[in-house]
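**Q** build me a structure from this.
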Amino acid sequence: MTTSLTCNSVRRPDGATVLEAVGEIDMSNSAAFAAALDSALDGVEGHLVVDLTGVEYLDSAGLSVLFARADRIDITATPLLAPVLTISGLTDTTTVRGLQAPADHDQ
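**A** Coordinates of the predicted model:
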């Protein structure tokens, strides 16, 4: 059974191309994720922004897809994915933003 994943490529007003992923990325849909990434990368000069802020789960199959394209992507994620992105070493091979929880300004 394939896990739910939606990928949508958009162009920001600043001209950057962003691939937004929503759902879970695992072995059941990593090929579709790779195809969406490759399609979004086609024709992009510089880096593609991969927005994982809507991703609730990322396993080793999804990490493998990201690692294979690490030299052409920048990642935006949430603190939820911080452990897997950091421990895997992906944060050492490409730019990853959004892993820190926002500072609590009420203190």
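**Q** drop to CA atoms for contacts and neighbour counts, all remaining ones
**A** Noted.
**Q** pull the residues that contact stretch 66-75.
**A** Contact with stretch 66-75 is made by 41, 46-52, 90, 93-97, as judged by Cα atoms under 8 Å, 6 or more residues apart in numbering.
**Q** other SSEs contacting the longest helix along the chain?
**A** Criterion DSSP state H: the longest helix present in the chain is helix 30-41. On a contact count with 3 or more Cα pairs under 8 Å, 6 or more residues apart in numbering; DSSP states H and E, helix 30-41 meets strand 5-11, strand 17-25, helix 60-68.
**Q** so how do I select the buried members of the contacts of stretch 66-75 in PyMOL?
**A** This is how PyMOL selects the buried members of the contacts of stretch 66-75, with burial counted by 16 or more other Cα atoms under 10 Å:
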select buried, resi 41+47+48+49+50+51+52+90+94+96
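**Q** let's see this one next, to set against the first:
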Amino acid sequence: MTPPLTLTSSRRPDGVAVLAAAGEIDLSNARTFASALAGAVSDDGPLLVDLTGVEYLDSAGLAALLPHVARIRIVVGELLAPVITIAGLTDITTVDGR
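**A** Got it, this is the predicted structure:
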């Protein structure tokens, strides 16, 4: 059984909005992830997308990130760093933790 996707929105003390995801992001829940991203992205500033708790990210999850690359910063752990790099996201948005 795959770990369920959990999404948590918060704001850091410096005012930066954060969307933290944990579990797996795949075709079964990519729409939920995309909706959370769309709701968290604002004109106030960048959105920090924390994927350090994500164990699996497929092409549907990557596709959910693409419309927001101009407004997001992604944080990944060792597990997802190669996926994010190979997908080319490091070339079009800020990625920390790689």
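**Q** mean neighbour count, the helices and strands packed on helix 30-41 of the first structure: which tops it?
**A** strand 17-25 (a mean of 21; mean count of other Cα atoms under 10 Å).
**Q** ok, G97 of the second structure touching V76?
**A** Yes - between G97 of the second structure and V76 there is a contact under Cα atoms under 8 Å: 5.3 Å.
**Q** gap between the closest residue to L99 of the first structure other than its chain neighbours and R12 of the first structure?
**A** Closest residue to L99 of the first structure apart from its sequence neighbours, by Cα to Cα, 6 or more residues apart in numbering: P79 at 4.3 Å. Noted for P79 of the first structure: a distance of 23 Å to R12 of the first structure, by Cα to Cα, to the nearest Å.
**Q** likewise V96 of the first structure?
**A** Shown here: V96 of the first structure relative to R12 of the first structure, a distance of 18 Å by Cα to Cα.
**Q** so which of the helices and strands packed on helix 30-41 of the first structure comes closest to P83 of the first structure?
**A** helix 60-68 (12.2 Å; Cα to Cα).
**Q** after superposition, how close is the closest one to the second structure?
**A** Once fitted to the second structure, helix 60-68 of the first structure is off its aligned match by 0.6 Å on average (mean Cα distance after the TM-score superposition for the first structure).
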